[in-house]
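Visitor: Sequence first, then the predicted structure, then my questions.
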Amino acid sequence: MSHKKYNLGKSIEEEFFSLIAIHASIEDFQLAYFINKNCNTRFKRKHNLFSSHLKKEINALVWENSWDEETFWYLFSNKYESSKTMTTNNPGLLFENENQMDLYIIPELKQVDYFIKIPNNNNNNNFYTKKNKRTS
């Protein structure tokens, strides 16, 4: 029987939010299920997250905390696929070329698969405690 190992990377602390880096080669809904099951969260698709780097909205799973109903946690993929259509001035071609590009929400951390964005407040201790118990 094979076991999969999921690694919760280091947290990145900012003034207004924290990012938890996750290395996992599974789909976002599978990761959300695993986190929901083990960390007492309820990530679900609700609304998207705006990326200032890409200047567009990206798909994200959102968890609205039950204790204040104003705090949202976001689970999102670092990798974003973008397609660009390249037109050439060659009249002999029937079709336009379409190139797939892999862009990253946080390009400095290309090796990270997913992030959880958590606003900085004092209500997040329960998640960190459960996370540390699972990774120990």
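Guide: Done, it's in. Residues are numbered from 1 along each chain as shown.

Visitor: Could you use CA atoms for every contact and neighbour count after this?
Guide: Fine.

Visitor: List the contacts of the host helix or strand of Ala32.
Guide: Using DSSP states H and E, Ala32 sits within helix 28-39. Contacts to helix 28-39, defined as C-alpha atoms under 8 Å, 6 or more residues apart in numbering, come from residues Ala24, Thr41, Arg42, Phe43, Lys44, Leu61, Leu75, Phe76, Ser77, Phe127, Lys130, Lys131.

Visitor: And for stretch 92-101?
Guide: Under the criterion C-alpha under 8 Å, 6+ apart, residues Glu81, Ser82, Ser83, Lys84, Thr85, Met86, Thr87, Thr88 lie in contact with stretch 92-101.

Visitor: Dump the residues you listed into a markdown table; add distance to Glu108 and secondary structure as well.
Guide: Converted to a markdown table, those look like this (distance: C-alpha to C-alpha, whole Å; DSSP: H, G, I helix; E, B strand; the rest coil):
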| residue | distance to Glu108 | secondary structure |
| --- | --- | --- |
| Glu81 | 17 | strand |
| Ser82 | 18 | strand |
| Ser83 | 21 | strand |
| Lys84 | 23 | strand |
| Thr85 | 26 | strand |
| Met86 | 27 | strand |
| Thr87 | 31 | coil |
| Thr88 | 32 | coil |
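
Visitor: put this beside the first:
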Amino acid sequence: MTVHKLILDDVFEEVECTLIGIHCTIEDYRLAYLLNKHLGISLSRKSLDLDFNERKCAFSIFDWEDTKQLETWSLVSNVFKTEVYQSGNQSSLFDTQQSIIKTTYLIPEQKAVNYFLKINNTFNLNKEKQILNNIIKIPLVATAFSIDINQLKSKDNLIFS
């Protein structure tokens, strides 16, 4: 019996993309509007959120396809907060419940980031700096910075197209 060996090096190529982390406290729809205004793009909310862990957490996602440059821009939330009720003191006469806010992150190693802007294209350094400067000029954005996607442990969570 002969043994056939398959080499899959070319099948699993790294997807080249630009990833920008944005730290701000504004709502997702407002950030999408401000990015559209300052970057000249047209992000729109997807009908379904990015869903993980058997529907226990969902992250909002906005996207835009630039047909001229053949790029896809995606704005995705990194933070999902849910309220969990936990029963309090069992020896009490009254049944008390405490509400606890549980926070889940899309990329746990980047907890300081509120939103990710993923662009399915690699830019030269000047174009990337120009995009970062335009994002930082938005008054309600605290900071924005470039992230190397290959250094992330949970980069598979960023595959949503």
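Guide: That came through, no problem. Keep in mind it's a predicted model, so treat the numbers as computed, not measured.

Visitor: about what we covered before: what are the buried residues along the helix holding Ala32 of structure 1?
Guide: Asp28, Leu31, Ala32, Ile35 (16 or more other C-alpha atoms under 10 Å).

Visitor: how close does the residue most central in space within structure 2 get to Thr103 of structure 2?
Guide: In structure 2, the C-alpha nearest the mean C-alpha coordinate belongs to Val76, at 3.5 Å (C-alpha atoms, centre = their mean). Distance from Val76 of structure 2 to Thr103 of structure 2, counting by C-alpha to C-alpha, to the nearest Å: 16 Å.

Visitor: Which stretches in structure 2 count as strands?
Guide: 18-24, 44-45, 50-52, 57-59, 61-66, 71-77, 79-87, 97-105, 115-119, 141-147 (DSSP state E).

Visitor: The helix holding Ala32 of structure 1: how far from the chain's middle?
Guide: From the chain centre to the centre of helix 28-39 of structure 1 is a distance of 12 Å (C-alpha atoms, centre = their mean, to the nearest Å).

Visitor: give me the stretch of structure 2 that it matches.
Guide: Counting by TM-score structural alignment, helix 28-39 of structure 1 pairs with residues 28-39 of structure 2.

Visitor: with structure 1 superposed, average distance for the matching stretch?
Guide: For stretch 28-39 of structure 2, the mean distance to aligned residues of structure 1 following superposition is 1.3 Å (mean C-alpha distance after the TM-score superposition for structure 1).

Visitor: Spatially nearest residue to Ile22 of structure 2 (excluding sequence neighbours)?
Guide: Ala144 (4.4 Å; C-alpha to C-alpha, 6 or more residues apart in numbering).

Visitor: Return the residues in contact with the one you found.
Guide: Ala144 of structure 2 neighbours (C-alpha under 8 Å, 6+ apart): Ile20, Gly21, Ile22, His23, Leu132, Ile135, Ile136.

Visitor: So the last one sits against Ser146, correct?
Guide: No - taking C-alpha atoms under 8 Å as the contact criterion, Ile136 of structure 2 and Ser146 are not neighbours in contact, 11.9 Å apart.

Visitor: Output the strands of structure 2 in a markdown table, with distance to Asn126 of structure 2 appended to each entry.
Guide: A markdown table is the format used below for the strands of structure 2 (distance: least, C-alpha to C-alpha, whole Å):
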| stretch | distance to Asn126 of structure 2 |
| --- | --- |
| strand 18-24 | 13 |
| strand 44-45 | 26 |
| strand 50-52 | 31 |
| strand 57-59 | 30 |
| strand 61-66 | 20 |
| strand 71-77 | 17 |
| strand 79-87 | 30 |
| strand 97-105 | 30 |
| strand 115-119 | 15 |
| strand 141-147 | 13 |
